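Trainee: sequence-free structure coming up:
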């Protein structure tokens, strides 16, 4: 099956480098363990987090993205696992101490029900103590919608909430853009 991102990922490193704030959070975390990167794409976060000592499994529905991630990891001598699968069908969250969802949610009307169910499923089915990290574009009503989804879910605490700006640079075209993000960390 061909998916839209198979075409997009013809551009290597499409989304650039991982957010420094995300890497700093995971670098400063005192423990390591199994980390699930849902919607890992080409592996920008998965590879960086594996370098930090996390045992990373990245899932994406783009075979092209997973192949690029695995090739890059092999070239760098990094061990990680890539799975081509639909994150909306994935159910086995209990094997992981960390779950990352970076830029996965748009909360458009056409996607709202499906994305809401994913947020609920991840939080409800993660094992106790799991850190779940969401990076969401801080535009429109995305953060308000996200907070309305999680407000009634059962988890132990919201351990961190950080606003940051990410500057994307396309070196081929010299295009630069800045996007506001919010990182929310929930401890199950």
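Mentor: Done, it's in. Remember, predicted model here, so these are calculated numbers, not experimental data.
Trainee: hey, let's count contacts and neighbours off CA atoms from now on
Mentor: Will do.
Trainee: where's residue 101, which helix or strand?
Mentor: For residue 101, the element it lies in under DSSP states H and E is strand 98-102.
Trainee: let me see the ranges of the strands in the chain.
Mentor: Under the criterion DSSP state E, the chain contains strands at 34-38, 55-60, 81-84, 98-102, 131-137, 157-170, 175-187.
Trainee: the ones you listed into a markdown table, with extra columns for distance to residue 66?
Mentor: A markdown table is the format used below for the strands of the chain (distance: least, C-alpha to C-alpha, whole Å):
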| stretch | distance to residue 66 |
| --- | --- |
| strand 34-38 | 12 |
| strand 55-60 | 7 |
| strand 81-84 | 6 |
| strand 98-102 | 16 |
| strand 131-137 | 20 |
| strand 157-170 | 21 |
| strand 175-187 | 24 |
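Trainee: one step back: which residues does the strand holding residue 101 contact?
Mentor: Strand 98-102 is contacted by residues 33-40, 130-136 when judged by C-alpha atoms under 8 Å, 6 or more residues apart in numbering.
Trainee: buried subset of those as a ChimeraX selection?
Mentor: Selection of buried members from the contacts of strand 98-102 for ChimeraX, criterion 16 or more other C-alpha atoms under 10 Å:
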select :34,35,36,37,38,39,40,130,131,132,133,134,135,136
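Trainee: okay, one more to line up with it:
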């Protein structure tokens, strides 16, 4: 897989577990970047909220089942306090001070799919650590 494909295609980790997310409810694409996972989820019939500091690329698609919101996820005050989701997808992003909040944001039966890097990452091109909850 080329570096470009890694930025445009859904992560194999997300593809592997996406079917576990309940179809009812909203799925959060946290730190969505360009929106590759939001688009993938929407194509599978999920309603998606993509959040990041810059959501211009995703918002420009105008997809009817993808909503976007500009959020600073690294502020001391958690901007998603009280929100609940059927699923949360996070890839290539890790901000440890708020990591423990994610499972609390899952609705009953909800699924967290998280793919990130270890503390000491040998390569920026391919995450080596994958965690399944």
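Mentor: Noted; the coordinates are in hand. Not measured: the values here are computed from a predicted model.
Trainee: where do the helices sit along the second structure?
Mentor: Under the criterion DSSP state H, the second structure contains helices at 3-8, 12-17, 36-43, 56-59, 101-104.
Trainee: the first structure: matching residues for the fourth one?
Mentor: Residue correspondence for helix 56-59 of the second structure in the first structure, counting by TM-score structural alignment: residues 67-70.
Trainee: which residues touch residue 23 of the first structure?
Mentor: 48-49.
Trainee: quick one: what's aligned to it in the second structure?
Mentor: In the second structure, the residue matched to residue 23 of the first structure (TM-score structural alignment) is residue 15.
Trainee: how close does that match get to residue 127 of the second structure?
Mentor: 16 Å (C-alpha to C-alpha, to the nearest Å).
Trainee: same thing with residue 69 of the second structure?
Mentor: Separation of residue 69 of the second structure from residue 127 of the second structure (C-alpha to C-alpha): 26 Å.
Trainee: nearest to residue 70 of the first structure, out of the strands of the first structure?
Mentor: Set against residue 70 of the first structure and scored by C-alpha to C-alpha, these come closest in strand 81-84, at 6.7 Å.
Trainee: now for the closest one, which elements pack on it?
Mentor: Packing contacts for strand 81-84 of the first structure, counted by 3 or more C-alpha pairs under 8 Å, 6 or more residues apart in numbering; DSSP states H and E, involve strand 55-60, helix 63-76.
Trainee: check these for me and report the most buried one.
Mentor: Of these, the one with the most neighbours on average (mean count of other C-alpha atoms under 10 Å) is strand 55-60, at a mean of 23.
Trainee: shouldn't residue 34 of the first structure be in contact with residue 81?
Mentor: No. Taking C-alpha atoms under 8 Å as the definition, residue 34 of the first structure is not a contact partner of residue 81, at 10.8 Å.
Trainee: possible to save the helices of the second structure as TSV with distance to residue 131 of the second structure?
Mentor: Formatted as TSV, those follow (distance: least, C-alpha to C-alpha, whole Å):
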stretch	distance to residue 131 of the second structure
helix 3-8	18
helix 12-17	10
helix 36-43	17
helix 56-59	26
helix 101-104	13
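Trainee: deepest-packed of these, please.
Mentor: Highest mean neighbour count among the helices of the second structure (mean count of other C-alpha under 10 Å): helix 36-43, with a mean of 21.
Trainee: which residues in the first structure does that helix match up with?
Mentor: Helix 36-43 of the second structure covers residues 44-51 of the first structure once aligned (TM-score structural alignment).
Trainee: with the second structure overlaid, how far apart is that stretch on average?
Mentor: Compared with the second structure after fitting, stretch 44-51 of the first structure deviates on average by 0.7 Å (mean C-alpha distance after the TM-score superposition for the first structure).
Trainee: state the distance from the counterpart of residue 130 of the second structure in the first structure to residue 163 of the first structure.
Mentor: Matched by TM-score structural alignment, residue 130 of the second structure corresponds to residue 183 in the first structure. Here residue 183 of the first structure is placed at a distance of 6 Å from residue 163 of the first structure (C-alpha to C-alpha).
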